[in-house]
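> dropping the sequence and predicted coords here.
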Amino acid sequence: MTAVAGPAGPVLVVGSGLLGTSIGLALRRHDVTVWLADVASEHVRTASGLGAGVPVPADASPALVVVAVPPDLLGPEVARALEEHPEAVVTDVGSVKTAPLAELREKRVAGLARYVGSHPMAGSERSGPLAGSASLFDGRPWAIAPHPGADPAAVAAVTALAELCGATPVRMTPEEHDLAVARTSHLPHLMSVLAAGRLAGAPAEHLALSGQGVRDVTRIAAGDPGLWQQIVSGNAAAVLRLLGEVRGDLDALISAIERDERDGVVDLLDRGVRGTLAIPGKHGGPPRPTESVFVAVPDHPGELARLFADAGEIGVNIEDVHIDHDPGRPVGLVELVVEESRAELLADSLESRNWVTHR
């Protein structure tokens, strides 16, 4: 593996939440000096205790500043970093790129050539420094979105940051980025929220029928509402464009169901299938056909570890895992997603080890 050059000096991470702490932890794997700053001093103490870096010294002179704050604060914090550290390259890791850039231009902030927006496509429903992980970005795409006036050396420094954190840099304009994340992140989150909202206040006997499907669809709806309000507001134009398209599809679906136009329903369902197949596979490559092997796992300590150990000994790589608990029995149903060509081998081999399976 080709070694990635580190920054020319210390890295200052402004914001010690999930992303800021994870960036610090990832950089410390390469012995990069990391300074931490946050308006909440307890976040800095926690992140420092986890090994993400140390509190920023009073005379700090970083080579790179990473702004990892909520969307509404991105513009002011990037401006502050450019002003207070005139020799440093500055990036942010916010989920919207055009709004903070427009704010910086409107205020005629000096040193804008040293600013390059970026955005790691990784996160969690959890927040705060305790949710941080050094491996959060491993193998994940990290958008690098320089504006036309950005210094090429600054672009290279931010690209190197993404690589040091284990991510795969993806170059695009700020405008392309905002439409892309509206399509692949913001819209899916809002669709999940709308589906989850139908469960709030539902009768208990309805919720008793909840299976893995509803859990999959609603999982990301558990994200911080305050943060997501800022994200959606900051990317309103792109989000509204896609919501309008969804509204058209929803009207078409309602009409097709009301009129029992089955071909119309099938067309929309087929488009959904094509959409799932369009999502890149592992490591950004084309998606490979997969199949699920379902395994009944007793709800006892160590059983899940035994299942994974057996799958490892069989030599079948597990692409994904889902766990569904049966409310009526002391057993869980574990879905092991594997390459289609390996599913039969895995199922037969697990059966020979006294696991109960089906495909």
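Nice, I can see it.
> drop to CA atoms for contacts and neighbour counts, all remaining ones
Noted.
> list the buried residues in stretch 347-359.
Buried residues in stretch 347-359, counted by 16 or more other CA atoms under 10 Å: 347, 349-350, 355, 357.
> ok, His325 - how many residues close by?
Counted by other CA atoms under 10 Å, the residues lying close to His325 total 16.
> check Gly149 too.
Other residues near Gly149 come to 11 when the count uses other CA under 10 Å.
> Glu77 versus that one, what's the distance?
The gap separating Gly149 from Glu77 is 20 Å, by CA to CA, to the nearest Å.
> the buried residues of stretch 347-359: which two are farthest apart?
Ser349 and Thr357 (10.1 Å; CA to CA).
> could you report the neighbour count for Ala208?
Count around Ala208 with other CA under 10 Å applied: 9.
> how far away is it from Ala200?
As judged by CA to CA, Ala208 and Ala200 stand 13 Å apart.
> neighbours around Arg342, how many?
Around Arg342 there are 17 residues (other CA under 10 Å).
> which secondary structure state does Ile323 sit in?
What DSSP: H, G, I helix; E, B strand; the rest coil gives for Ile323 is strand.
> surely it meets Val331?
No: taking contacts as CA atoms under 8 Å, Ile323 lies outside contact range of Val331: 10.6 Å.
> take a look at this one as well, against the first:
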Amino acid sequence: MNPTHLTGPILVLGSGLLGASIGLGLRAHGIDVVVSDPSPSAQAVAVDIGAGRALDAAQDLSPELVVVAAPPDVTASVVAGALQRYPSAVVVDIASVKVAVATELAEILGPDRQGMLERYVGTHPMAGREKSGPVAALGELFNSMPWVLCPSDVSSKHAVKVAHALAIDLNAVVFRFTPDEHDAAVALVSHLPQVMSSLVASRLQETPPHALSLAGNGLRDVTRIAASDPALWVQILGANAPKLLEIMQDVRADLDRLINTLRAPTAPGARLDLAQLMAEGNAGQTRIPGKHGGPAQQYTWLTVLVDDKPGQIARLLTEIGHIGVNVEDLRMDHSAGLQVGMVEISVLPSKRARLVEDLTERGWKVIL
């Protein structure tokens, strides 16, 4: 049976990272994809990498679906234009904010064109990379990633079905939220981490190089997403400011509490307050869904030293596979000043002792 649900053609308006990745993913299923972008060079790159064929202005295109992959500040106007130009097409957008887009769209269409909203569904694929543009696109970008559908009260069943099919064809995991629920959720799980990462990374601007040489995975993990595109995040944060502001005010209260405690760290109750703050973080972290989106599960970590040369990590993972232990997660660091890599392996607690023993017998240096 054909694994896809869409038949095409699919018109993708916007050939940045997400738009081009959608094109690549659909083209992998043999679906006819047409791409269009205000930037001729971006559109040309998307076509060159196989994300679709270029939109011909003279062509009488009748798309099954129009995917608006435009920046958040112009998403509503592009959606409105697509609804008017392609009267038989379902139109979805993939902007990371939903209430602001829906509100602006209703204002643009006006009361005489509200019927068009039956063909519109707001969506948001929770996937991306620090890199931007079509050159960073991946057809597998959405595999097993959440894809949120936010239909309005007037979205037709057909429109919702087509939007759902898009996510399924790209191997995403579909969730359904109201626009308000979506914006509240992403403010916490996406926008807050971005802000906190950027704030921490900004403290490094004047840090002496010798101090940064001590940085390990903790700092890298916290600041990884600080490399994201500033222009895009200005739009996202501005559009979802009310939801994010509520959370940031709570964070400020926590910071004030911590600052007051650290002013007198040996005062009665200070150590208890610090321990409670850390415990609250532990409790929150355990609520993050675990592997494959299932219930959170506690894993244990061990570190294996590897020579910093080609093929060593592959050999390590192959031997772990031969031992019969599944790697739940993996991260890597390097020893400062030495040609040695430190591979941190996450496994089920019940498998740890056996893995340590078997790797040691095979000549690997395991740090407990």
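Arrived safely. Just so it is clear, the model here is predicted, and its values are computed rather than measured.
> please work out the TM-score for the two chains.
Once superposed, the chains reach a TM-score of 0.96 (TM-score structural alignment, normalised by the length of the first structure), with 358 aligned residues with a CA RMSD of 1.4 Å.
> which residues of the second structure does stretch 177-193 of the first structure align to?
Alignment of stretch 177-193 of the first structure against the second structure: residues 182-198, by TM-score structural alignment.
> straight-line length of the matching stretch, end to end?
Distance between the boundary residues of stretch 182-198 of the second structure (CA to CA) amounts to 23 Å.
> chain center to it, what's the gap?
Distance of stretch 182-198 of the second structure from the chain centroid (CA atoms, centre = their mean, to the nearest Å) equals 11 Å.
> which position in the first structure aligns with Ile323 of the second structure?
Under the alignment (TM-score structural alignment), Ile323 of the second structure maps onto Ile314.
> excluding chain neighbours, what is closest to the most centrally placed residue in the first structure?
The centre of the first structure sits closest to Ala122, judged by CA atoms, centre = their mean, with a distance of 2.8 Å. Spatial nearest neighbour of Ala122 of the first structure, excluding adjacent residues (CA to CA, 6 or more residues apart in numbering): Phe137 at 6.0 Å.
> so the one you found touches Glu163, yeah?
No: using CA under 8 Å, Phe137 of the first structure is not in contact with Glu163, being 9.3 Å away.
> which residues of the first structure does stretch 249-261 of the second structure align to?
The alignment of stretch 249-261 of the second structure onto the first structure (TM-score structural alignment) spans residues 244-256.
> what do you get for stretch 150-162 of the second structure?
Mapped onto the first structure using TM-score structural alignment, stretch 150-162 of the second structure spans residues 145-157.
> so what touches that stretch?
With contact meaning CA atoms under 8 Å, 6 or more residues apart in numbering, stretch 145-157 of the first structure is reached by 7, 64, 89-90, 97, 112-118, 144, 171-174, 177.
> show me the strands in the stretch 51-200 of the second structure, by range?
With DSSP state E, counting those that start in this stretch as the criterion, the stretch 51-200 of the second structure has strands at 53-54, 65-68, 90-93, 120-125, 146-150, 173-176.
> TSV please, covering the ones you listed and showing distance to Asp37 of the second structure.
As requested, the strands of the stretch 51-200 of the second structure are arranged in TSV below (distance: least, CA to CA, whole Å):
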stretch	distance to Asp37 of the second structure
strand 53-54	9
strand 65-68	10
strand 90-93	15
strand 120-125	19
strand 146-150	23
strand 173-176	27
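> quick check: which of those strands is buried the most?
Most buried of these by mean neighbour count (mean count of other CA atoms under 10 Å) is strand 90-93; its value is a mean of 28.
> next, the mean deviation of it compared to the first structure.
Compared with the first structure after the fit, strand 90-93 of the second structure shows a mean deviation of 0.5 Å (mean CA distance after the TM-score superposition for the first structure).
> pull out the buried positions in the match of stretch 150-162 of the second structure.
Under the neighbour-count criterion of 16+ other CA under 10 Å, stretch 145-157 of the first structure has 145-147, 150-151, 154-155, 157 buried.
> next, count neighbours for Ala239 of the second structure.
Using other CA under 10 Å: Ala239 of the second structure sits among 20 other residues.
> doesn't Ala102 make contact with it?
No: counting by CA under 8 Å, Ala102 is not a contact partner of Ala239 of the second structure; they are 11.5 Å apart.
> tell me what the helix of greatest length in the first structure is packed against?
In the first structure, assigned by DSSP state H, the helix with the most residues is helix 236-258. Here helix 236-258 of the first structure touches helix 174-181, helix 187-197, helix 262-278, going by 3 or more CA pairs under 8 Å, 6 or more residues apart in numbering; DSSP states H and E.
> need the contact partners of it.
178-179, 182-183, 186-187, 232, 262, 264-265, 268.
> nearest to Ala131 of the first structure among these?
Ala131 of the first structure lies nearest to His186 out of the contacts of helix 236-258 of the first structure, by CA to CA, at 21.0 Å.
> now for that closest one: which residues touch it?
By CA under 8 Å, 6+ apart, the contact set of His186 of the first structure is 231-232, 239.
> now the buried members of those residues.
Counted by 16+ other CA under 10 Å, the contacts of His186 of the first structure give 231-232, 239 as buried.
> in TSV, list the residues you listed along with distance to Arg306 of the first structure.
Formatted as TSV, those follow (distance: CA to CA, whole Å):
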residue	distance to Arg306 of the first structure
Ile231	42
Val232	43
Val239	45
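> let me know which of the helices and strands packed on helix 236-258 of the first structure is tucked in deepest.
Sorting those by mean neighbours (by mean count of other CA under 10 Å), the first place falls to helix 174-181, with a mean of 19.
> angle of that helix against strand 141-145?
150 degrees (axes from the mean of the first three to the mean of the last three CA atoms, to 10 degrees).
> tilt between helix 174-181 of the first structure and helix 236-258?
Angle between the axes of helix 174-181 of the first structure and helix 236-258 is 30 degrees (criterion: the same axes, to 10 degrees).
> the second structure: which residue goes with Leu333 of the first structure?
Using TM-score structural alignment, the partner of Leu333 of the first structure in the second structure is Met342.
> what is the nearest of the contacts of His186 of the first structure to His300 of the first structure?
Nearest to His300 of the first structure out of the contacts of His186 of the first structure is Ile231 (CA to CA; 41.2 Å).
> hmm, the closest one is touching Pro71, no?
Yes: contact criterion CA under 8 Å: Ile231 of the first structure and Pro71 qualify, at 6.2 Å.
> quick check: neighbours shared by those two?
95-96.
> trace Val273 of the first structure over to the second structure, please.
Under the alignment by TM-score structural alignment, Val273 of the first structure pairs with Asn282 in the second structure.
> quick check: its match vs Gly218 of the second structure, distance?
16 Å.
> Pro9 of the second structure too?
Counting by CA to CA, the gap from Pro9 of the second structure to Gly218 of the second structure is 46 Å.
> quick one: which of these two has more around it?
Shown here are Pro9 of the second structure and Gly218; by other CA under 10 Å, Pro9 has more neighbours (16 against 8).
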